[in-house]
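**Q** Requesting a structural model of the entry that follows:
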Amino acid sequence: MKSILSFLFASLLALGARADSLQSLDAFLKQVSSGRAGFTQVVTSPPRSGEAKPRTRTSSGRFEFLRPDRFRFEYAKPFPQTIVADGQTLWLHDVDLNQVTARNQKAALGSTPAALVAAGGNLQSLSAAFDLKAAPDADGLQWVEARPKATDGQLRLVRVGLRGQQLAVLDIEDGLGQRSVITFADWQSGPGLSGSDFRFVPPPGADVIRP
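**A** Below is the predicted model of the structure:
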């Protein structure tokens, strides 16, 4: 009897922790309307034929967002690159190639990790594009799993790691077996951003591509 009660108690604690992770994500979406952080991204690709180990590459930079539809990833290392959503257009600027790709933002984002961070205003709005599931706490973080409802995209799973109302990790898996882990640090909530901070103008001489 004692072992059964211990098991039930532990199960209830686990259920409570999982409920809290969804609540934390909901609070982040509702209460944090803008933010800024540094990030490190580690991308791991499956080994090619004849390779013994997976291939990894690491990049870093700065991230900021303003709900409901603006964000910026500013990659600094190893190669400069900028991704900006200004509310209408999603811009990707490859500095080395001096090339800019411009896409319709709504069509380009859809069920993407960026939608989890910047676009969603609450769990209900995210549930239109993702199946959300609370996961057990790990590594000092609360975790939520988000699976796209659309089956025709490349994204398979996003694990969102939260520390209270701060986004700590995005762990992204695609259908080809590639994994991208983005770790955020030095969060600033409500840093006073405005829509003009996300205005992007292609630099002079850049080759602008509109697929």
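**Q** Every contact and neighbour count from this point should use C-alpha atoms.
**A** OK.
**Q** so where do the helices sit in this protein?
**A** Taking DSSP state H as the criterion, the chain contains helices spanning 2-31, 105-109, 113-114, 123-126.
**Q** before we go on, could you also do this sequence so I can check it against the first one:
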Amino acid sequence: MKQSQSLVTKIFAPRTLLVSALLVGAALAVPRFAHAAALEQFKSFVASTQSARGEFTQQLVKIESGTSKVSNKSTGTFTFARPGKFIWVYQKPYEQLLQADGDKLYIYDKDLNQVTIKKLGDALGSSPAAILFGSNDLEKNFTLKEAGTKNGLEWLEATPKAKDTTFDHIGIGLRNGVPEAMELRDSFGQVSLLTFTKFEKNPPMPANQFKFVVPKGADVFQ
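**A** Below you'll find the model as predicted:
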């Protein structure tokens, strides 16, 4: 199964083990946050960021005999507007598109020329996607607490309040008021690491930015 496929379901169908990913890097840094606690930085970021775009790298990290092993690296771009609108594009090693218009989620596999359509509904809920794409009321679905400093970032731990989610813990690493990394730890001990670069906060977007158009000749499943 493709890495991008296993990533999608972890975000949008937390009861299963298939797919998940996201977040952001720093570009428009705010100096006063340079040494602020992670929770303060994060709450300010959520309150002030209604939309954004940037690039991401995702890797699967496994600890074997005390050594970290990285595999399944994928890269791509993202665009989002709260609540529930986004375009998440995997470019390498496989091309796949996840797009939501606030009502429906579209998953397009270019190799298969196949589109799967799902009702977005409450799918964001306690998933990692809610941190980027959901509403500002994160403490409704997550318990947030400080998690110290690591690799030059201030870390925040978000624990889903729901008991049936794929992820046990979600780590959010921040610098200068903007998330730069996420660590997604599942119930099987696997860690998906996401890093974010070229983050642009609240860029202008056309009204039809998130309208999905089915590619010509694509098979559609609902």
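**Q** Which one of the helices of structure 1 lies nearest to residue 79 of structure 1?
**A** Of all those, it is helix 113-114 that lies closest to residue 79 of structure 1, at 20.8 Å by Cα to Cα.
**Q** Can you state the residues of structure 2 onto which that closest one aligns?
**A** Aligning helix 113-114 of structure 1 against structure 2 (TM-score structural alignment) gives residues 128-129.
**Q** Likewise for stretch 141-159 of structure 1?
**A** Against structure 2, the aligned range for stretch 141-159 of structure 1 is residues 153-171 (TM-score structural alignment).
**Q** For structure 1, just list every one of the strands.
**A** 34-45, 55-66, 70-77, 81-85, 89-94, 99-104, 130-138, 141-148, 155-163, 166-174, 179-189, 207-209 (DSSP state E).
**Q** I'd like the helices of structure 1 written out as a markdown table, with mean neighbour count and distance to residue 206 of structure 1 added.
**A** What follows is the helices of structure 1, written out as a markdown table (neighbours: other Cα atoms under 10 Å; distance: least, Cα to Cα, whole Å):
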| stretch | mean neighbour count | distance to residue 206 of structure 1 |
| --- | --- | --- |
| helix 2-31 | 16 | 36 |
| helix 105-109 | 14 | 20 |
| helix 113-114 | 19 | 25 |
| helix 123-126 | 16 | 35 |
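**Q** closest one to residue 177 of structure 1 among the ones you listed?
**A** Nearest to residue 177 of structure 1 among those is helix 113-114; the distance by Cα to Cα comes to 16.3 Å.
**Q** how big's the offset between that closest one and structure 2?
**A** For helix 113-114 of structure 1, the mean distance from the matching residues in structure 2 following superposition reads 1.0 Å, by mean Cα distance after the TM-score superposition for structure 1.
**Q** Format the helices of structure 1 as a markdown table; extra columns: distance to residue 150 of structure 1.
**A** Conversion of these to a markdown table gives the following (distance: least, Cα to Cα, whole Å):
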| stretch | distance to residue 150 of structure 1 |
| --- | --- |
| helix 2-31 | 21 |
| helix 105-109 | 12 |
| helix 113-114 | 14 |
| helix 123-126 | 13 |
